[in-house]
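Student: Generate coordinates for the sequence data below:
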Amino acid sequence: MANQKSTFSTIMMKILVWRIRHVSDNNFMMVTAGLIGLLAGLAAVVLKSTVHIIIQYLELNHTLFSFDYFYLGYPLLGILLTVVASKYIFKEGLGHGITQILYAISKNSSVIRKTRMYSRMVTSAITVGFGGSVGLEAPIVVTGSAIGSNLSRLFHLGYKKRTVLLGCGAAGAISAIFNSPVTGVIFAMEVILTEVKISRFIPLLIASVCGQLVALVLLGEDILFSFTLTETFIAKETGYYVLFGAVCGIISLYFTRMMYVFEGSIEKLKNDFGRAAVGGISLALIILTFPPIYGEGYETIKSLLQGTSSDIFHNSFFDHLSDSQASIIVFLFFILLVKPIATALTIGAGGSGGIFAPSLFMGGLSGYVFSSTSNSILNTSLSTSNFTLVGMCGVMSGVLHAPLTAIFLIAEITSGYVLFVPLMLVSAISFSTISYFEKHSIYTKRLIETGDLIQYDKDQIVLSLIDLKKIVEKDLLIIHPEANLDDLVKLVMKSNRNIFPVVNDQKELQGIVTLDDIREMMFDDDSRKNVIIKTIMQKPPASVSPQEKMQSVMNKFEVTQAWNLPVIDNGEYVGFISKSRIFNAYRKKLIRQTAE
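Tutor: This is a model prediction of the structure:
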């Protein structure tokens, strides 16, 4: 094994040397981006095909009383299998995958674990294939991003190039799974990278196109979701779209808040299998009442778009109500209320999936309910298919805080730009509405609250990259509080610092003595023998923890006007942190951040 690793390292070194001599950095980035796009596209094809195989296999079961009661146990079994795989095979946590990507970019130099190049494919295939109420998009984005991160590490590329190629993996994955190359590029720029630069745009474009080509070659038109528009946009209906945009914002807010509440509640159960059992059983009861919640939900959206809305009652207790339009509207309304709970239970219980598909599902149902209700009550003639599609855009824009991604996704999967005006209008209003209540998306909120992700503030971004533990000064000579001034003078002769921490036997900082405090006494023999250190020491104005965020540390420097502050870890003295050391580290990080 050691010989094989040595041989591989030797071969890679020769390749890297040849590359540096014969291929420019820009050209190499283009080639690598294309390769990553191909691999991400292949991963998307494999994942989608695997899920279809699992679904087809599970459909080969017996029915009892014309109802597939086996379906009730599938989500529970899928979550349990996912927990086993993540806990014992891959040994990694799941949660919101895109959140983990953003954390890797912000705090881990865009380094993603190698196992995530395939682990999310396995776990999400099990969860979604067995009926978990989540989507495949986030897991495949994690897979593509991990491919980009690890391939760039293999080629020894730096942080900035590694981040771009990580985004290329995400772009290729989205492009392949939706057959939408423009959406892939915009998603990577809007959600993953959050910065628009031409130097980033070209590799993303190449990766996205390559991802789509793989999907077209291997799957043809068999993509995750598509629809051909049959009705046009009518300008006089603009007022309804404006109102509907606000409705989408409110529904996005409801989805987001319910996700926080129920996901947080079930995560309070510390036992992994107990949590999986509770979540799986609860999900089964929801599916028993509302069968369309089973799985991703794209089949339900297709039924609404194709005018076969009565199909949503299939296998439900309310099948006898399928002939009533009012019953369909009420049934869909209750599904809207319950869907976020089902998604939160699936993810919180240990399932693997994302909120991409649930947000599209919620949006589609919202559009159908809104237009059908208006047609029934106000006697309008709104297009239910158009509002269903525009609703998908509106809710996705609000939930993901990604209006451009939502607009181009619906435009591309409908193979035209007929609805471009209402898509832009509803997306903008929905995003503005939810932004009033929730400034950050589900992906970023927790990271921003913990200080692990800082957006748009360059100063704070650079500060967040500084590791306090690495710049703590530990060369200060300490003195015991019961020592006399003569002992301290001896330390002064050895030290090149003018601060002396006073530390007791329990390694607790009692105070500090500066050279200015003893300057007049240190040449007086009586004072040197009789003055005890604890009588002349002073308390530091503040202290910091090794785990503290740099922004908090700088705030303490600002408030105290100090130049040095002690670092205390669980009550024990560690060292000192100085402004000069922070400024020096800040300068180095800034140079690295701005270097192209």
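Student: From now on I want contacts and neighbour counts done on CA atoms only, so please keep to that.
Tutor: Fine.
Student: so where do the helices sit in the stretch 351-500 of the chain?
Tutor: Applying DSSP state H, counting those that start in this stretch to the stretch 351-500 of the chain gives helices spanning 356-377, 384-400, 403-413, 420-437, 442-449, 458-464, 485-494.
Student: Give me the residues contacting the shortest one.
Tutor: Right, the one you point to is helix 458-464. For helix 458-464, contacts defined as C-alpha atoms under 8 Å, 6 or more residues apart in numbering pick out 451-455, 549-551, 586, 589-590, 593.
Student: next one: the third one
Tutor: Helix 403-413 is contacted from outside by 178-180, 182-183, 186-187, 190, 225-227, 389-390, 392-394, 396-397, 417-420, 423-424, 427-428, 431, using C-alpha under 8 Å, 6+ apart.
Student: Tell me the buried residues in that helix?
Tutor: 403-413 (16 or more other C-alpha atoms under 10 Å).
Student: what's the answer for the shortest one, then?
Tutor: Going by neighbour count (16+ other C-alpha under 10 Å), the buried part of helix 458-464 is 461-464.
Student: Around Asp525, how many other residues sit close by?
Tutor: 11 (other C-alpha atoms under 10 Å).
Student: Confirm Ile112 sits in a strand?
Tutor: No: going by DSSP: H, G, I helix; E, B strand; the rest coil, the assignment for Ile112 is coil, not a strand.
Student: how near is the nearest residue to it once chain neighbours are set aside to Ala2?
Tutor: Leaving out its chain neighbours, the residue that sits closest to Ile112 by C-alpha to C-alpha, 6 or more residues apart in numbering is Ala146, at 5.5 Å. Distance, Ala146 to Ala2, using C-alpha to C-alpha, to the nearest Å: 25 Å.
Student: More neighbours: which of these two?
Tutor: Ala146 (29 against 7).
Student: Could you also give me the structure for this next sequence, so I can compare it with the first?
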Amino acid sequence: MKLRLHIPLLDRLHLSDTGVLIGTALVIGAGTGLGAVGFIKLIALIQKLFFEGGEQILGSLGRWLFLLIPAVGGLLAGPIIAYLAPEAKGHGVPEVMQAIALRGGRIRPVVVVAKATASALCIGSGGSAGREGPIVQIGAALGSTLGQWLKLSEGRIRNLVACGAAAGIAATFNAPIAGVIFSMEIILGEFHLGDLGNVIISAVMASTIARIFLGAQPAFTIPSHGVQTPWEVLLYALLGVLAAIAAVGFIRLLYWFEDRFDEWKFPNALKPAVGGLLLGILGFSYPLVLGLGLVPAGESRLGLPLINNIPHIFGAGFSTIEDALLGKLSFTLLLALVFLKPLATSLTLGSGNSGGVFAPALFTGAALGGAFGNLVEKLFPDATAGPGAFAIVGMAAVFAGAAHAPFTAILIVFEMTDDYRLIIPLMAAVIISMLVSERLHRESIYTLKLARRGIRLRSGRDVDVMESVHVSEVMLRDLVTLSMDTPTTVLAEKFIETGRHGFPVLDEIGDLYGIVSLEDYRTALERSPGHKNLTVGDIASRGVVSIFPDETVGAALRRMAPRDLSRLPVVERDNPRHLIGMVRRNDIVRAYDVGVTNREKMRLRSSEARIRESSGLSTVEVRIEKGSLCDGSRMSEVQWPRDCIIAAIRRGRRSIIPHGDAILQAGDIVVAVTEQDVLNLVRGLCAAKKA
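Tutor: Reported below is the predicted structural model:
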């Protein structure tokens, strides 16, 4: 009974929908803000315990402790990730995107505890990762948990997850505007006005809480920069190209290490410790190399105490980023860090540890921009703004290239530096970086993980799901049609009666003549004020774009988008003028839900197939021959043997869900799980008929 007290409480308060969402947005913002403050302080505490405490206990080891500390952190974090919440592995943001796209925003509450603890241990012990990914996942999980507890709809839970993600970025970087844009651009994948208000409320609340405890100053305190000469923008454009190359290299390196660790037959709970050991070796070694006269003595960080000489590549690296923005670091060190930081992050997260990639991308960009700026300053000492300006732009450009999120990249740098004078070079470099990186690597650092799981997102929705749903499954069959000789006065009444914005028009024999829309009617009113003698046939649009019922909803969407159409008539394939239905943009949303359901059914079928296969059954692939009983038939029309499960249909490179309306074609490969004695029956159904 106690678990249900919140339901009558909401009823007693008589809150409106808006009141509930604003209240929950405030709670999520405050909770995420407090969580971010606690998480940041926990990282600082763990760092102090590891590096100061380690030096006090094992001071005789000196810098050799850098070899051990990341490994110990990985040893502690590994079991938490492996046994408590595997979702905490890696950088976290893709898991939130997947929950939004496929699970209605549902995230397990235990993720909050596991992600916070594992990430704090990782970053505090020197793991090369950012703190924004964990805080985004923590905020998203908080929003999801609250939405589930209040029994809200999936749409509202998604909104609360977006609120939590925005609050996480806002609290981490003291950047509420960038937090909102990050949530819309990356997490939701689209800018929807209905989601915006609550997301803003959460971001502002989280940022306010963080400022109370952590201070109101921007993330980096640096002098203001401007553009010295107009042609300097060309140098920033070149930096954008270099940033794209660095971003793509970072993505490929990270996932290469992740693949190698995933392939390694070794306990998952111990892999982060191995990654930590390799990171420790890297952190111990590179200062020794740089200390051989390659960089100024103070930059190599070879001294003691350890807490003041932690390698640049350990942790999130905000102090090193600020030094790069201030122009304090040498060209050689910055150039080395362009390669060392992505490698360190790849070892950390690729081995299965927990943290974010936002800060490492900013770090790499600042190092690249700073190195480029140093070089430019030597070539053109009086004509450029200096290395710090290029470091700022590089920071945004590399993140934009890695995340494919230009708006977030521009705004996050503005808010973190409190410097808006570099708007033109910043926009130029960011856009060029994103365009080049998309050309070099289709997926972003966030979407690549999902694509490898078979989830390709576009506008926050899974493209493959859209390709698995046929128009016949979601089209509107109950049509209101008009004949071509219907007077326009009757048309006006139909618009008012039905509330629809368009109708299919039929000719005298009942075939499709065209489509008449509200816009057609308005145009007719403007051109012919005395329109009483006009008919629907006079104003209807002819030569309409149509679609067949066995085509996918994805194909319908691709046909609508270039022409900005809101509906398509569905016609018979054998008689393209015979209207059988309409598919509207609203049906696309319903199609997505149907597709997600179909995908779950297919996974269930696959699980059943694996279970039955383990019981001695056979999995076979049979090609459908031309002229067979299957060729041209629907799945539901084929008399499959009782002891047979059709797990999938492969058509070229596509996999098709074997639902009842799926039409089989010659050349398709049917994947079946069946008993040996009925195998020949399956092959017989797919074989060509003998003459």
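Student: Could I get the TM-score for this pair?
Tutor: Once superposed, chain against chain, the TM-score is 0.75 (TM-score structural alignment, normalised by the length of structure 1); 494 aligned residues with a C-alpha RMSD of 3.6 Å.
Student: wait, what's in contact with the residue nearest to Ile112 of structure 1?
Tutor: Contacts for Ala146 of structure 1 were tallied using C-alpha under 8 Å, 6+ apart; they are 112-114, 116-117, 166, 169.
Student: Show me where the stretch 1-150 of structure 2 has its helices.
Tutor: Assigned by DSSP H, counting those that start in this stretch, the helices in the stretch 1-150 of structure 2 fall at 6-13, 17-47, 54-57, 65-79, 93-102, 110-124, 132-149.
Student: closest to Phe191 of structure 2 out of these?
Tutor: Taking C-alpha to C-alpha, helix 93-102 is the member of the helices of the stretch 1-150 of structure 2 nearest to Phe191 of structure 2, at 14.4 Å.
Student: For the helix or strand that contains Ala326 of structure 1, list every residue counted as buried.
Tutor: In this structure, Ala326 of structure 1 sits in helix 325-348 according to DSSP states H and E. By 16+ other C-alpha under 10 Å, the buried positions in helix 325-348 of structure 1 come out as 327-329, 331-333, 335-336, 338-348.
Student: repeat for stretch 259-274 of structure 2
Tutor: 261, 268-274.
Student: ok now it, how far from the chain's centre?
Tutor: What separates the centre of stretch 259-274 of structure 2 from the centre of its chain is 25 Å, taken as C-alpha atoms, centre = their mean, to the nearest Å.
Student: can you list contacts of it?
Tutor: For stretch 259-274 of structure 2, contacts defined as C-alpha under 8 Å, 6+ apart pick out 70-75, 77-83, 348-353.
Student: Would you list the buried entries among those residues?
Tutor: 70-75, 77-82, 348-353.
Student: got a list of what the aligned partner of Gly31 of structure 2 in structure 1 touches?
Tutor: Matched to structure 1 by TM-score structural alignment, Gly31 of structure 2 sits across from Leu39. Residues near Leu39 of structure 1 by C-alpha under 8 Å, 6+ apart: 144, 147, 211.
Student: what do we get in structure 1 for Leu457 of structure 2?
Tutor: Match for Leu457 of structure 2 (TM-score structural alignment): Ile454.
Student: how close does its match sit to Thr444 of structure 1?
Tutor: For Ile454 of structure 1, the distance to Thr444 of structure 1 equals 9 Å [C-alpha to C-alpha].
Student: out of those two, which sits in the more crowded spot?
Tutor: Set Ile454 of structure 1 next to Thr444 and count neighbours by other C-alpha under 10 Å: Thr444 wins out with 22 against 19.
Student: What is the aligned counterpart of that one in structure 2?
Tutor: Here Thr444 of structure 1 is matched to Thr447 in structure 2, going by TM-score structural alignment.
Student: ok, and the closest non-adjacent residue to its match?
Tutor: Pro94 is the one closest to Thr447 of structure 2 (C-alpha to C-alpha, 6+ apart), at 6.6 Å.
Student: any idea what the one you found aligns with in structure 1?
Tutor: In structure 1, the residue matched to Pro94 of structure 2 (TM-score structural alignment) is Thr99.
Student: Could you report the neighbour count for its match?
Tutor: 20.
Student: Quick check: it touching Lys445?
Tutor: No: in this structure, Thr99 of structure 1 is not within contact of Lys445 by C-alpha atoms under 8 Å, at 9.1 Å.
Student: Run through the residues that contact the aligned partner of Ile201 of structure 2 in structure 1.
Tutor: In structure 1, Ile201 of structure 2 lines up with Ile206, judged by TM-score structural alignment. Residues in contact with Ile206 of structure 1, defined by C-alpha under 8 Å, 6+ apart, are 30, 33-34, 37.
Student: in which helix or strand would I find Ile206 of structure 1?
Tutor: Here Ile206 of structure 1 is assigned to helix 198-219, by DSSP H and E.
Student: List the buried residues in that helix.
Tutor: 200-216.
Student: Relative to the whole chain's centre, how far out is it?
Tutor: That offset, for helix 198-219 of structure 1, works out to 22 Å (C-alpha atoms, centre = their mean).
Student: Repeat that for stretch 443-459 of structure 2.
Tutor: Stretch 443-459 of structure 2 has its C-alpha centroid displaced from the chain centroid by 7 Å (C-alpha atoms, centre = their mean).
Student: before we move on, the earlier item: any chance of the helices of the stretch 1-150 of structure 2 in TSV, with distance to Phe503 of structure 2 too?
Tutor: Shown next, in TSV, are the helices of the stretch 1-150 of structure 2 (distance: least, C-alpha to C-alpha, whole Å):
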stretch	distance to Phe503 of structure 2
helix 6-13	42
helix 17-47	34
helix 54-57	76
helix 65-79	60
helix 93-102	32
helix 110-124	49
helix 132-149	39
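Student: check contacts around the residue nearest the centre of structure 1.
Tutor: The residue lying closest to the centre of structure 1 (C-alpha atoms, centre = their mean) is Thr99, at 1.7 Å. Thr99 of structure 1 makes contact with 443-444, 447, according to C-alpha under 8 Å, 6+ apart.
Student: ok, Asn680 of structure 2 to Val671 of structure 2 distance?
Tutor: 14 Å.
Student: Oh, that last question was meant for His192 of structure 2, not what I typed.
Tutor: 40 Å.
Student: swap in Val204 of structure 2?
Tutor: For Val204 of structure 2 relative to Val671 of structure 2 (C-alpha to C-alpha), the value is 52 Å.
Student: what's the span of stretch 347-364 of structure 2 from first residue to last?
Tutor: 15 Å.
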